[in-house]
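Student: Sequence plus predicted model, see below.
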Amino acid sequence: MEVVNNSEVTKELLKTLLEKPDDQSTFEITSLMLSYTPGAFKNYEVISDYVYHLSDDTFDRLKTYFYETKNFDVPSFQNLRGKIDEGLSDDKVYVLDKFERHVKLACSQREFILANVRTANNIVDDIALKSDKTYKELSDTKTKIYSEFIAILGIFTAISFALMGSIQTFGTVFSKVDNPSSALWGLL
């Protein structure tokens, strides 16, 4: 007799439900294996891992499959269960109930996690936009400060040259006070 790994039974049931959603005989066999494999329906970490790693399309199919209860034309967990529950003992029905609750909980958790990730991404995007805007404003302010500094430096340079020129002229005037000439009077 082959020993069955309860994680593999859990994964196999989920895979069967996604690949053959309306195949009653495969569902019956797999769900009975789930019922008879100790702890397989309690294998919440396996169910969660399986649900969390589904593609978005497959995840949507799984959600529809487990949450659809009114439309009997669409394959759903409830519809298949309705066909086989009558022949099952209470403990087997309990196992399927627990399995269904675990899958729905994993679906809800995945949606909650993804919603938080989307919210975090939006916050990060807002922060990135604000930081880009702040960087541009700081860059513009820095450019304006450099321009103003260069203008002020130019003004002081012009004043310095003007003052140096007049000081030199005054120096020339006062150096020739003791010996006035007509050239000196031409400067004045």
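Tutor: Okay, I see it. Numbers count the residues shown, from 1 in each chain.

Student: switch to C-alpha atoms for all contacts and neighbour counts from now on
Tutor: Fine.

Student: now residue 90: how far from residue 105?
Tutor: Going from residue 90 to residue 105 by Cα to Cα, to the nearest Å gives 22 Å.

Student: here comes the other one, which I'd like you to weigh against the first:
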Amino acid sequence: MAETITDIELLQYILKSFDIDSPSYKDKTLQTLYINLSIDFKSIDRVDNIANIIYGFSEQEFENLKRFFGLIEEGKEDYFSGFVGEIKDKELKTSRGTLDKLFSEKFSEHIRLCCFQRDFMTKSVRNAEEMANKTLEIANKAMRVYEKVNETIDSSEETAKSAKEIADKASALATLASGNSEKTVTDLNEMKTKIYSEFIGILGIFTAVAFMVMGSLELLNNLFSDISNPTSRVVGYVLVAGGIYLLVLYLLMVSLFVGMKKVTGNGSSYDVNDTMFKVIVSIALILVFIGVIFSGGIVH
């Protein structure tokens, strides 16, 4: 019985195959795998999964991926756009379905973000290592001077002592630089974790906003569908439901912005505008009151 490949394994294989020299890209089998991935994208639609794979690539694999997305040099060809464009133009599909229209744009943004993050952290680590290596080189030169003076010393005891002090200070400086390099790597790892959590939190909040807006439009459409044949009871029902809906929608929006403040802010609470809250509540209560009057048959 054939072994079933997981979504993460499929994602890893596809990311490695984003190479203009890969066999699966040349023989077009990558297109089929990519379409299937887009159909199940909800199960792997997480930035940390993509980042863990890209951060584990070798230097050559990482360069191949950046070249495929046109990230090595400005103005270079973006093979990924052509790859997706060919699938859409030829209307390719598999036994499981067709390419998800919204998948490619979000998928490309995730990959480009991870590539920029890896380049930034790699550059920072290299700078720290270069500083430590230069400091260590100075320490080694000072130690060699001390050893040379110590070998040829006859009546220059004071000179040898000074040279040794210089060497000791240089060695201490090299140790400090190495420690700073390790601290830089640790800080970068913490920054990477913070970036992941904040990015995922913001994506979740705005996804909730998008779903709420779509649901709101559908609810409003259903709410006003009977207005074509208005009666006092129908108008009353619409006003009551509209007032309640307005209040609930405002509270949901405040909750989402409070959540976003906790993700991206400095720990301070979200400042709810008291005046705006009073206005919204007043309008909602007026609509409900008028709606109750209408539905009670006072206005015919």
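Tutor: Received, thanks. Here the structure is a predicted model, which means the values were calculated and not measured.

Student: so what number do they get for TM-score?
Tutor: Overlay of the two chains. TM-score (TM-score structural alignment, normalised by the length of structure 1): 0.60; 143 aligned residues with a Cα RMSD of 3.5 Å.

Student: which of residue 90 and residue 105 of structure 1 has more neighbours?
Tutor: With neighbours defined as other Cα atoms under 10 Å, residue 90 of structure 1 and residue 105 compare such that residue 105 has more, 16 against 11.

Student: Could you list every helix and strand in contact with the strand or helix carrying residue 159 of structure 1?
Tutor: Residue 159 of structure 1 is part of helix 90-175 when elements are defined by DSSP states H and E. With contacts taken as 3 or more Cα pairs under 8 Å, 6 or more residues apart in numbering; DSSP states H and E, helix 90-175 of structure 1 sits against helix 24-36, helix 44-52, helix 56-67.

Student: rerun at 7 Å
Tutor: helix 44-52 (3 or more Cα pairs under 7 Å, 6 or more residues apart in numbering; DSSP states H and E).

Student: ok now the helix it packs on, how far from the chain's centre?
Tutor: Chain-centre distance of helix 44-52 of structure 1: 22 Å, with Cα atoms, centre = their mean, to the nearest Å.

Student: Name the residues that touch stretch 52-70 of structure 1?
Tutor: 18, 51, 75, 76, 77, 78, 107, 110 (Cα atoms under 7 Å, 6 or more residues apart in numbering).

Student: So how do I select the buried members of the residues you listed in ChimeraX?
Tutor: Entered in ChimeraX, the line below selects the buried ones among the contacts of stretch 52-70 of structure 1, by 16 or more other Cα atoms under 10 Å:
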select :51,75,76,77,78,107,110
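
Student: Pick out the most distant pair among the contacts of stretch 52-70 of structure 1.
Tutor: 75 and 110 (22.5 Å; Cα to Cα).

Student: Can you give me the separation between the residue minimising distance to the centre of structure 1 and residue 54 of structure 1?
Tutor: Central residue of structure 1 (Cα atoms, centre = their mean): residue 121, 3.4 Å from the mean position. Going from residue 121 of structure 1 to residue 54 of structure 1 by Cα to Cα gives 21 Å.

Student: same deal with residue 39 of structure 1?
Tutor: Plainly put, residue 39 of structure 1 is 23 Å away from residue 54 of structure 1 if you go by Cα to Cα.

Student: Aligned counterpart of residue 113 of structure 1 in structure 2, please.
Tutor: Residue pairing (TM-score structural alignment): residue 113 of structure 1 is matched to residue 121 of structure 2.

Student: residues in contact with its match?
Tutor: residue 188.

Student: let's see it at 10 Å
Tutor: Residues in contact with residue 121 of structure 2 (Cα atoms under 10 Å, 6 or more residues apart in numbering) are 127, 184, 185, 188, 189, 191, 192.

Student: One more: residue 256 of structure 2?
Tutor: Counting by Cα under 10 Å, 6+ apart, residue 256 of structure 2 has contacts 204, 205, 206, 208, 209.

Student: Return the subset of the residues you listed lying in strands.
Tutor: Counting by DSSP state E, no part of the contacts of residue 256 of structure 2 is found in strands.

Student: quick one on the thing from earlier: any chance of a markdown table for the contacts of stretch 52-70 of structure 1, columns distance to residue 45 of structure 1?
Tutor: What follows is those, written out as a markdown table (distance: Cα to Cα, whole Å):
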| residue | distance to residue 45 of structure 1 |
| --- | --- |
| 18 | 19 |
| 51 | 10 |
| 75 | 26 |
| 76 | 23 |
| 77 | 20 |
| 78 | 23 |
| 107 | 13 |
| 110 | 13 |
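
Student: picking that back up, tell me which of residue 39 and residue 54 of structure 1 has more neighbours.
Tutor: Taking neighbours as other Cα under 10 Å, residue 39 of structure 1 and residue 54 compare with residue 39 leading, 15 against 12.

Student: The nearest residue to the more buried one once chain neighbours are set aside: neighbour count?
Tutor: Nearest residue to residue 39 of structure 1, sequence neighbours excluded (Cα to Cα, 6 or more residues apart in numbering): residue 6, at 6.7 Å. Residue 6 of structure 1 has 20 neighbours, counted by other Cα under 10 Å.
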